[in-house]
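Undergrad: Okay, predicted coordinates and the sequence, questions at the end:
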Amino acid sequence: MKVAFAGTPDFAAIALEAILAAGFEVPLVLTQPDRPAGRGMQLQPSPVKQVALAAGIPVHQPEKLRTPEQQAPLAACAADVLVVAAYGLILPQAVLDLPRHGCLNIHASLLPRWRGAAPIHRALQAGDAETGITIMQMDAGLDTGPMLLKRAESIQPDDTTASLHDRLAWLGSEMIVEALEALPGGGLVATPQPAEGVTYAAKIGKAEAVVDWTRPAAEIERAIRAFNPFPGAFAPFQGTPVKLWRARAIDARGTPGEVLLAEGAGVIVACGEGALCITELQKPGGRRLSAADFLRGAPIAAGSRFD
């Protein structure tokens, strides 16, 4: 079976590597155009493109997939199925109809919860006890297609988007190989998504990363984990944006934003409900530091305030 692949970041690259390791023929890879990155802002290939080039697979990088010309390489490769994972482009119906087995999507949530662009972030931010992977038959809607495989993954109390992403990427890579092996023989049962329980995982905006100290400490703590590594939660202190990487909610009271205590064990800041003990911080241009190391270079006094 010929398996075309569409994806861009590390999450998708892990799936592509698994498909190749399983012995499937991949005649074409679709990925986002090279983007500037790094200090020099040089054009960098996506992780998926790097895997494809290393395997000698042709790569197509259209800005959109709307026109017959943009779709031509996929049509020409005569793939039996297209696997899609965090590609970043909307697939029009003409593309969904090209492979004879259609398009399978690796989605990082237990659909219909967290349809959309940022399911891992939103599951953490909401305090969900579990999330998972859904292998879905794609249709023209936003993550609305029937489900083929679905497996849960527990969310640990100290999980960040980075740690949860990595576990889900490996789970997704195993499940897509299982789905592809079952596909030709009709071994997959398509189950429509239930109408109840639909939520949407909107794309993460940098403005969300600013800490609102009037919110409950438990909510802020979840946001810090959800925004690790991107975009990184931060709180201005005396005009300097300080990134907050690790914290825990504790039972303490004060005016929201007020520093109740600053010592090696953590910087305790009052919130709208409870307080936050921050244990890992970072100044602009600096490294992530424990509270003890951070305070040695940038003292914070009890009674001072985060903006």
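TA: Yes, it's here. Note that the coordinates shown come from a computational prediction; the quantities given were computed from them, not determined experimentally.

Undergrad: going forward, measure contacts and count neighbours with C-alpha atoms only.
TA: Fine.

Undergrad: list the contacts for residue 165?
TA: Counting by Cα atoms under 8 Å, 6 or more residues apart in numbering, residue 165 makes contact with 11, 120.

Undergrad: that's a strand at it, yeah?
TA: No. Read with DSSP: H, G, I helix; E, B strand; the rest coil, residue 165 is helix and lies in no strand.

Undergrad: how far away is it from residue 149?
TA: Per Cα to Cα, to the nearest Å, residue 165 is found 19 Å from residue 149.

Undergrad: could you pull out the helices for the protein?
TA: 10-21, 47-54, 68-77, 93-96, 119-126, 161-182, 217-226, 291-297 (DSSP state H).

Undergrad: Please identify which of the ones you listed is closest to residue 29.
TA: helix 47-54 (6.8 Å; Cα to Cα).

Undergrad: So residue 14 sits against residue 169, correct?
TA: Yes. When contacts are counted by Cα atoms under 8 Å, residue 14 is listed as touching residue 169 (6.5 Å).

Undergrad: Check it against this one:
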Amino acid sequence: MPYVIASSRLGYEQITNEIAQLTGDEFYLIDNKEDLNLNVLREINPTYVFLPHWSYIVPKDVYEAYECIIFHMTDLPFGRGGSPLQNLISRGIYETKVSALQCSEGIDTGPIYVKRNLSLYGSAEEIYLRASKLITEMILYIIGNSPIPIEQEGEPVCFKRRRPEEGNIDDLKSLEEVYDYIRMLDAEGYPHAFFETKHLRMEFRRASLKQDCIHADVIITKKEDK
């Protein structure tokens, strides 16, 4: 049977090929926004459309015509909305779940197929790599078991997508907070945690928390004159 994996994150070409080899099924990767449309999907006629690390809104005509499955890094209905990893860590939450849910009109409101535990220790890049492996296992489970999604239960808590300026560590008071801010933004393509003086900007990566200090890589640039 044919399946589609739609992801805007690098690395999913290899993951798609690995899943195809494991299952013996046909898998097609969509990695840009314009290709997730009815014309493309009708040519494939997929049983499921899996959307790990997909950064765009799924068109209504797509999720109404095909069973689309989103993977969200919270224990839904807690943590609906944007920037789940950063919102969790900034709240001091270091263990979460990845929820596989059916795409619906509301943001992260669809019924749940399966949940799996995920640790939020390490850099954002390390966490995303762990999540990708976990999502691969969840995709294989869904293909093999065809679970019926169950409506979400509990009081919803919604997250707002974080803005780049929220990575400023200027107001943080503890080493633990600073360490969390650096690591939760330490992934390819993310605006890193930063600190600014009148003339300079410092961006931090690869943080290591010691007993009484933090070791980290820092890039110092001159701010543009306004």
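TA: Ah, there it is. Please read these numbers as outputs of a predicted model, since none were measured by experiment.

Undergrad: Fetch the TM-score of the aligned pair.
TA: For this chain pair, the superposition-based TM-score is 0.82 by TM-score structural alignment, normalised by the length of the second structure; 216 aligned residues with a Cα RMSD of 2.5 Å.

Undergrad: Could I get the helices of the first structure in TSV, plus columns for distance to residue 266 of the first structure?
TA: Listed next are the helices of the first structure as TSV, based on distance: least, Cα to Cα, whole Å:
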stretch	distance to residue 266 of the first structure
helix 10-21	33
helix 47-54	37
helix 68-77	54
helix 93-96	52
helix 119-126	22
helix 161-182	22
helix 217-226	14
helix 291-297	5
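
Undergrad: so which of the ones you listed comes closest to residue 234 of the first structure?
TA: Per Cα to Cα, nearest to residue 234 of the first structure of the helices of the first structure: helix 217-226, 8.4 Å.

Undergrad: What count of nearby residues applies to residue 180 of the second structure?
TA: Using other Cα atoms under 10 Å, residue 180 of the second structure has 24 other residues around it.

Undergrad: got the contact list for the residue nearest the centre of the second structure?
TA: Nearest to the mean C-alpha position of the second structure, by Cα atoms, centre = their mean, lies residue 53 at 4.8 Å. If you count contacts by Cα under 8 Å, 6+ apart, residue 53 of the second structure has them with 7, 8, 9, 71.

Undergrad: and residue 206 of the second structure, that's in a helix?
TA: No. Counting by three-state DSSP, residue 206 of the second structure is not part of a helix but strand.

Undergrad: What separation is there between the closest residue to it other than its chain neighbours and residue 121 of the second structure?
TA: In space, residue 206 of the second structure comes closest to residue 216 once its chain neighbours are excluded; the distance is 5.3 Å by Cα to Cα, 6 or more residues apart in numbering. Distance of residue 216 of the second structure to residue 121 of the second structure, computed by Cα to Cα: 16 Å.

Undergrad: What of residue 91 of the second structure?
TA: Distance of residue 91 of the second structure to residue 121 of the second structure, computed by Cα to Cα: 14 Å.

Undergrad: more crowded one of those two?
TA: Neighbours per residue (other Cα under 10 Å) separate residue 91 of the second structure from residue 121, with residue 121 holding more: 15 against 10.

Undergrad: number of nearby residues for the closest residue in space to the more buried one that isn't next to it in sequence?
TA: Nearest non-adjacent residue to residue 121 of the second structure, counting by Cα to Cα, 6+ apart: residue 94, 6.4 Å away. Look at residue 94 of the second structure: counted by other Cα under 10 Å, it has 15 neighbours.
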